[in-house]
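J.: here's a sequence, model it:
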Amino acid sequence: MLVLCAVGALEEAPISPPVPVEVAAPVTPGDAPVLQDTATVVLRLTIDEVGAVSRVEVRESAGAVFDRAAMGAAVRWKFEPARRSGVPLEVQVDVPVHFAPMRAREAVAETPHGATGTTPAPPVMTELAVDDSTSSGASSEEEKAASRSSSPGFSTTVRGVAEAPPPVAVGDFHIEVGQLADVPRNSASDLMLLAPGVMLANHGGEGHAETVFIRGFDAGEGKDVEMRLNGVPLNEVSHAHGHGYADTYFIIPELVDSLRVTEGPYDASQGDFGVAGTVEYQLGLARRGLTASASYGSFASRRLALVWGPPESSEATFVGLLLRQGEGFGPNRSFANATAMAQVELRLGDDTRLRLLGASYGARFASAGVVRETDVVDARLPCAADADSQFFCFYDENQGGASQRHLVSAELQSRLKRGGRLVQQGYVVLRQTRIRDNFTGFIQDTPPGEDAQRGDGTEGYYRGSTLGLRGRYTPGLTLLGQSRPLELGYVARYDDVRTRSRRLRDSGGAPYSTLFDNQVRTTNLGGYASLRVQPLDWLALRVGVRLDTFLFGVEDLNRPAVDRDGPRIPEESLDAYGFFASPRASAEVKLSPRLTWLTSAGLGARSSDAAALSDAELAPYARVASGETGLGWRLEGASRPYSLEARGAVFATRVSQDFVFDERLGRNQPIGASQRLGAFATGRLQWEDWLDTQASVAGARATLPAPGASAWKLWDGAVMPYIPALLGRVDASVRGHVTVAGERLGWNVALGHSAVGPRPLPLNRYSDPVFLFDVGTRARWDWMELGVSVENVLDARWRETELNYVSNFRGPDAPASLLATRHFSAGAPRTFRGTFTLYLDFEEDAP
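T.: Below you'll find the model as predicted:
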C-alpha cells in the first residue's frame, strides 16, 4: 500500500499573515441601537492571492445592524496577501470589529496605517481591534506584547487555506485532505472514502474504474455519481461498459488538495449523472520544491512519483509524474500505467488569473474476473488445490483492458470592479478504453448450426472526444446581510464517441458477433441560478434552479443487412431531444453559535443512454427526488489548539428509473423505479499539526416499490441487491518529532479501517461482512524519509464483489445448470510496501 508523501510532508514552512493596505472603518446607519457597552462582530474573511476579500462570514454576531455594517466595510478592504516561502496564497482570517458607545458627536476611526478618517455622527463609534499576533509562529512573545501596547492595528488569526462556501446540505462535504493523506491508499479514488456512506469495489483490476456505492446507491462506475476534476467532467456518455463510466485512476494522489462530495442533488451547479451526488477533485501542491518517492512492495509492485512545485509560484502551479507496475496479488492481475499532470497559474494583471491544466495517461491491466464459489470449494479451478490458490484463481485469461486519456483545460478567473467574480473555463478530453470480461462462461452464445458454444466473453470499446465550456458569474451585491448572494452559471458540452460491444471466443479471444455498435454525438446545454440570503440572524435560505437540454444524434452501425422487406444498408440514423428542469432549495437554522440545523430538497436527473433511444423520441430521463434534514456542529477558535466538527442527517430518495447489474451483458440494465431511506453521522477532530482523525457510519435501505404503492412508504418493497445496508470508516494520523543523537526526526503513524455490513444478493442471499485494517508509518530526517505501509493487516480473505446468478464455466460441452450460485472477485490479501522519499528544495538563497 502506498504512502502519500508529497501532500503530507512532516514539516511546513510558516505562513506570513496578510497585511492591511486599505481598511476603512464601518459606517453604521443612524437608526442603530444605542450601546451601553462595546459590541463586537467577529468576521471570517477569505483573502485571496491578490489580497482581495473574496468572502465574508459572520462568526459572532452583535445584531443584524452591526453585522451588516461590518460586512459592508470588509468587502472593500485590501491587503498584501499572505505568503508561504514568499509565495502568495489564499488564507482565512478572523477579524473582530468593535462598536463602542459614542463618546463624542464625531467619531474618529483609526486605520492600520495610523491615518484618521471621520464618519458622520453615527450613534456609535467603530474601531478595529489591536492584535498583530498570528498562528504562523513568526513573532516572538516580546514582539506580540509590544504590538498590543502600540497604536491600533489589525487583528488576524491565519487559518491556512480558505474554507469552502457554506454547504448546501448536511451531506455536502468540502474535505481538505490535509494530514489524512498519511493514511495508506491505493489511488486517488480511495479519497472518496473520506465521505460517509461511501464504499468502493473493483472486479476489473488496477486500471479499471471503481464501482462506487454511495448514499444507498450502487452507482456503478459512474452512472449515478457525477465526477469532476478541477471542473472538468469525467463521466463518459454511452460508454460500452456502462453509461456514465468515470475512471479516476489517472489522478495523481499527491496532487489532490481537496475534494468536494455532495451527497444528493441539492446544489444548482450539479448536472448530469448527479443522482446520488457529485464528487469533485481539486488539485494543488502546498509543498514547494521537488519530491521524489520510490516504492516497492508485495507481488513485485513498483511505484515512482515525482512532483515539483516551483518555489516562486503558488500552490496552483505544479508538475507531477507517476509510474506504477506490478504482477498483482494473484494470477492474471498484472498492471502497468503512467500519468503526467501539470498546471500553471498565470497572473494577467492584479484582478485576473489564468490556470492551464494538462494531463496524459495510459494504462494496461489484466483481470481475473469472477469465479464460482462452488468451484472454489471443490477445488475445480486451474490452479493449485490449496485453499488460497483456489481463492485467488481465475477462469479466462482473456480478461482485462487498456485505457488512455488526454485532457487540457483553461480557466480564467476575474475579480470585477464592484466585488463581483467571473470564472470561464474551456476544456478538451480525448479518451479511449477497451475492457474485456466474462461473467457467465458458456451460456449466452447461440452458435449457428451444430457448432459448439464459443463463449460469453465481451469486449467493450469506447473512443470519444469531449469539448466543453462552463462558467459562473457572481455579482458584487449584498442582500439581506449576505455578500455575493447570487450565482449564475452555464455549461456547454459536446461529445463525439464510438461505442461498441462484441462477443469474444473463449479460444484466442477473437470477436465473433456484435451486440451494438454506435456512433453517438451528444450536445448538453444547461444553465443555473442560485440565490442565498439571510433574512434573519439565525436563518439562511438558498434556492436554485437548473435547466438542461440534450440533443442526441446516433448512427447505429449494427443493423441487419436484410429485413422482411428485403436487402438494406446495415446502418440507421436516429435523433432524440430531452429537456429537464430541476429546482433545489435549502434552509439553514442557526440554533446556537456552533449548532446548525440544515434541511435540503432537490430534483436531479440522469440523461439517457444513446443505446436505448428511438428516433424522434423526447429523450426519457431518470428523475430523482431527494430530501435531507440534519444537524451540523463545529467547535474551533483561535484560543483552541484543536477543531472538532460533527454532522448527522436522515435522507430519502426516489428514482424513476434505476439500474441493476446484468451478468448476461456485463453491464447495468434498467429495472424501474427505486427508493432509499437512510442516515449517516460523521465527525472529524484536528489537533494542531499533531492529530487528525475522522470517523463515520452510514446506513441505507434501498428497495423496489411495488406497482401502485404509495410514494411515502419508503421502507416497503423488495430489497435491491448488492447495496450494503451499513458502512463504517475510520481514518487517523498522528505526527510528531523526537530527538535522536542531537538530530531532530519527524515521525508519523496512520490507520485506515473500513467495515462493510452484509450485502443483499438475489434470491434472498447475503454476503459476509467485511472488516479491513490498513496501517502506515514514516520517519523523516532532514530531506530523507522512509515509510512502511501494510494493507489488510489481518490478512482477511474477503470478497470485493459478490454476485448471484446462473453460469457455466466447465466448458462448452458441459450441461448448463439452471441453479443460481454465488460468484465473487477476490479482495487483496495482506500487502506490504516500503517507500523512500527525497524532499529536494531549489529555492534561491536569501541575499
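
J.: going by C-alpha atoms from here, please, whenever you check contacts or count neighbours.
T.: Fine.

J.: which SS state does Leu321 fall under?
T.: Look at Leu321: counting by DSSP: H, G, I helix; E, B strand; the rest coil, its state is strand.

J.: I'd say it and Asn337 touch.
T.: No: assessed by CA atoms under 8 Å, Leu321 is found out of contact with Asn337, at 11.0 Å.

J.: would you do the same for the sequence below? I want to compare the two.
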Amino acid sequence: MKKSIFLINALFISYFLPAQHNKLSGVIIDSTTKQPVFGATILLNPGGKSVSADEMGKFILNNISATIIHLTISAIGYEQRYFTIVANSPEQIIKMKRQQTKLSDVLVTSYSGNPYKVLAETDIGMRGVANSQEVLRMVPGLFIGQHQGGGKAEQIFLRGFDADHGSDISIHMDGIPVNLVSHAHSKGYADSHFIIPETIERATFNKGPYDVEKGDQATAGWLDFNTVNKLSNNTIKLEAGQFSTFRALAMIDLLNSGIRPCKASWYAATEYSYSNSYFENHQHFKRFNFFTKFNYKISERQLISISASSFWSGWFASGQIPERAIDSGLVNYYGALDPNEGGVTSRTNFNIQLKSSLKNGGLVKNQLYYSFYKFDLHSNFTFYLDDPVNGDEIRQREKRNLVGYNGSYLHDGRIGNLKSTILYGVNIRLDITNNTELSHTHDRYVFLNLQKLGAITELGSSMYMNETIKLSGRWTIKGGMRFDHFHYRYNNKFNNDPTLKGSGIYRASNYIISPKININYQASTNTQLYLSFGKGFHTNDARVVVSGNGKQTLPAAYGSDVGVLYKPLKNLLIQTAVWYSYLQKEYVYAGDGGTVDFSGSTRRLGADLSIRFQPVKSMFFDLDLNYANGRSLNEVKGNNYIPLAPVWSSTAGISYINKTGWNASLRYRYLSNRPANEYYSFTCEGYFVNDLVIKYKAQRYEYGMVIDNLFNIKWKETQFATVTRLKNEQAAVDGISFTPGTKFAAKFSFSYYFGFKNLMKADK
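T.: The predicted structure follows:
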C-alpha cells in the first residue's frame, strides 16, 4: 500500500515539473465547417514523435529539441498536410481540407490506445451509414437480428455473445446512454432507432472490457456515436421502395452559418418512415424522428453544445413462428400466428455538453442529459402453452425518467522525459420507472391478469482514473481503475409476485472495482502490437437484485486480447487478434416471461481478422472474419453449449467510387450454424445474404438504389429453441421458432443539397 501511495504522489508531482526544451501547440479545424478535427494525428519529422488532436482539435508537442519543426498532419477523410513552423511560436490554427477517404493517409500509431480507431474512421468514411441498422453494423463482427418488427431494439451478437438487446455491449450517442437498465423487456435494452443515420459524424468502438470510461454492459465491447456539430449543406432526401416503404428526411442549417465564419451553428434534422414490410401480416410500421443541435464558441477555449431529440414508433409484428407450423401448412413462411403482436415506443432526449480547454493543455468536459421514455410491447412466444383458451400473449410496458451527469479531466504532462496523459472521470446516472408492468392479455387490448407491477429506482455512480505513458518512443502503457456503485429500490405493487414476499419497498446495493491495462508496442512505422487485460461487468435487473437473497448479483467479466495492426503496403491494412473472456455468471433477467435464468460461469475464446485494401483510388475492399468458441464451465461436455452464441461470422464488401459521381457497393453477411440450446439438440441455421447499393452524386443532388437480399434467398434472421403449444394441440412441443429475414427488397432515393453558395469552395 505504501508503495502504491508513493507512486501516485510521484505521478501527481511530475505534472508540476518544468517542461524541457521547445514546444508547439495548435488547433486542427475543418477548412469548410471550421469545426475541430478530432483525432487528427500530428507527426514530428524527423524523430517520429506523434500526438492526437483532442475533441477541441487542440494538440501540444513538448520537449522538442529542434528549432525548426516539420510536421505531417493526417486525418482520415482529409488531405494530408505538411507544415513547417518555428518552435515556441504562438498557437497555430491549421486547416484541413476534406477529400475522399484513402488508406494511404492512414498512420499506424500506438498512442491512441484504441486498436480499432483506424478501422472505425476508415469504414464510416468509405461505406457511410445507409440506414438505422447500419448504425450498429459499423463494428466488425457485430451482427443484429430483428424478431418483433422494425420498432423494437435489435438482437445483438458480438464475440460469441448473444447480447440479447444490449446486455453485453454499451452504446452511447453524444454521451447519452442508449442502453436502458432494468427494462420492462430485457436487460440493457438498447433501441438506437432514435438516431438519424445522416447526422452521424463518427463512430468509435472497441471490443472487450478494456476502457475505464466504459462501465455497465461493456463486456463484449462498446460503441459510441457522435453527431455532426455543423452541416456542410442543407439536405432534402426522399426514399421509396417495395412493400409500401417510404422515408422522408430534411436537414436544415437554421443560422445559414455554412456560408460564413461565425461562433454559432444550429441545425435541425427530421425524418418520417413508413413500411408494411415483407410479412403477410402488414406491419404498418411508422417512425418519426426529430433532432436539433446548437453549438456556440463561448471563447477560444470553451465550446457549448445543446441538443434535443424526439422519437416515436408504432408497429404490428409477425413474431416468431415454430417450424412445425410452417411444415404442416398452418401458416405461410412469412405469416403470423398472433397478428396482434407489436408495440408503441417513444423517447425524448435533452443534452448539454461544455468542453473547456485549459491553458496548461488540459481538457475538461461536463455533460448533463435527460431522457423521457415510454414503451408498450405485446408479444406471444409460446402461443397456447400456459393458457389453452385465451393464449399466452403478454404485455410489457413502462414509463421512464433518466437523468445523468458525465464529467472528465484530460491532461498531457510528463514524468521526467516520458510523455504522460492522465484522465479522471465521474459518471452519475439515475433511472426512475413508473409502473413497470408484465401482464397477460388477449387480442392486444383485453386485459386478463397481472404478473408483475412495480416502480424501479436505480442509481449508478462511478469514478475512474487512467494514465497513458509513452516509453522510449515505441512502448505505450495505458492503465487505469474504475469503481462503480449501484443502489436499487423496487416498490412492488403486485402482492402475488412469486419472486418477492408480498408488496412493499425492497432495497439492495452492490459495487465493483474494475482494473484495466493496455500495452502497445510500435514495432515499426507500419506495425503496432497490442496486449490488453481488463475486468468489466453488466448489472442485472433491479427486481432480480432485490430478491437475490445473497446471491452474486454483480458478477465480473474478465477479458484479454493479443493483436497486431499491420500496414505492409500503403493501401493495405490488416488487423488480427486472439482473445479470451470469462464471466463469473451469465445472470440475466429474462424479460419475455418474467423469470430469472442462472447459467453459471462461462468462457469464450476466439479470433478476429479485419482487412482493408484500396488497390486504386476508386476501389475499396473490406473483410471481417470472426470465430468464437463459447462454453459453460459448470456443465459436463456435450451439455455445455451457450445457446444462440455465434461461432463463425463474416462480412465483406467491394466499394467503387468514381470521380464522375458514380459509386456502388456489393456486400455480404455470413453467420454460421450455432447451438440453439445447451445440448446442441437444436440448431440455429446460418445464412449468407448479399446487399447492393448504387448511387450517383453530383454537386447538388444524388440518386440512389439499395437492394437488400439481392439474390432473394430464404433465411432465418432470428431463431430460438422454445417450448410452444399451438391452438388445438394436446401437448407442448420443444423446437425452433424463428423470424424470417427480408425478401428481395429494392429501395430508391433522391437527395437534393442546397443553401450554401460556396459549398465546394473551402477556405485555403
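
J.: re the thing from before, give me the more crowded residue out of Leu321 and Asn337 of structure 1.
T.: Ranked by neighbour count (other CA atoms under 10 Å), Leu321 of structure 1 and Asn337 place Asn337 first, with 22 against 19.

J.: how about that one, what's its match in structure 2?
T.: Residue correspondence to structure 2 (TM-score structural alignment): Asn337 of structure 1 is matched to Arg287.

J.: cool, and Val408 of structure 1?
T.: Match for Val408 of structure 1 (TM-score structural alignment): Phe350.

J.: same question, Leu486 of structure 1
T.: Leu486 of structure 1 maps onto Ile422 in structure 2, by TM-score structural alignment.

J.: returning to that earlier point: identify the residue nearest the match of Val408 of structure 1 in space, chain neighbours excluded?
T.: Ala308 (4.5 Å; CA to CA, 6 or more residues apart in numbering).

J.: just to revisit the earlier point, wait, the match of Leu486 of structure 1 touches Leu410, no?
T.: Yes: with contacts counted by CA under 8 Å, Ile422 of structure 2 reaches Leu410, the gap being 5.8 Å.

J.: if you count neighbours, what's buried in the top helix by length along structure 1?
T.: Scanning structure 1 for the helix with the most residues, using DSSP state H, yields helix 64-74. Neighbour-count burial for helix 64-74 of structure 1, counted by 16 or more other CA atoms under 10 Å, picks out 64, 66-72, 74.

J.: make TSV from these and add distance to Gln444 of structure 1 to it.
T.: Formatted as TSV, the buried residues of helix 64-74 of structure 1 follow (distance: CA to CA, whole Å):
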residue	distance to Gln444 of structure 1
Ala64	69
Phe66	73
Asp67	69
Arg68	69
Ala69	72
Ala70	71
Met71	67
Gly72	69
Ala74	68
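
J.: let me know the closest of the residues you listed to Ala82 of structure 1.
T.: Of all the buried residues of helix 64-74 of structure 1, Ala82 of structure 1 sits closest to Ala74, with 16.9 Å by CA to CA.

J.: looking at it, that closest one is touching Ser54, isn't it?
T.: No: in this structure Ala74 of structure 1 lies outside contact range of Ser54 using CA under 8 Å: 9.9 Å.

J.: roughly how far apart are the spatially most central residue of structure 2 and Asn289 of structure 2?
T.: Here the mean C-alpha position of structure 2 is nearest to the C-alpha of Leu223 (CA atoms, centre = their mean), at a distance of 2.8 Å. With the distance defined as CA to CA, to the nearest Å, Leu223 of structure 2 ends up 21 Å from Asn289 of structure 2.

J.: still on that earlier bit, tell me the helices and strands packed up against the longest helix of structure 1.
T.: strand 39-47, strand 53-60 (3 or more CA pairs under 8 Å, 6 or more residues apart in numbering; DSSP states H and E).
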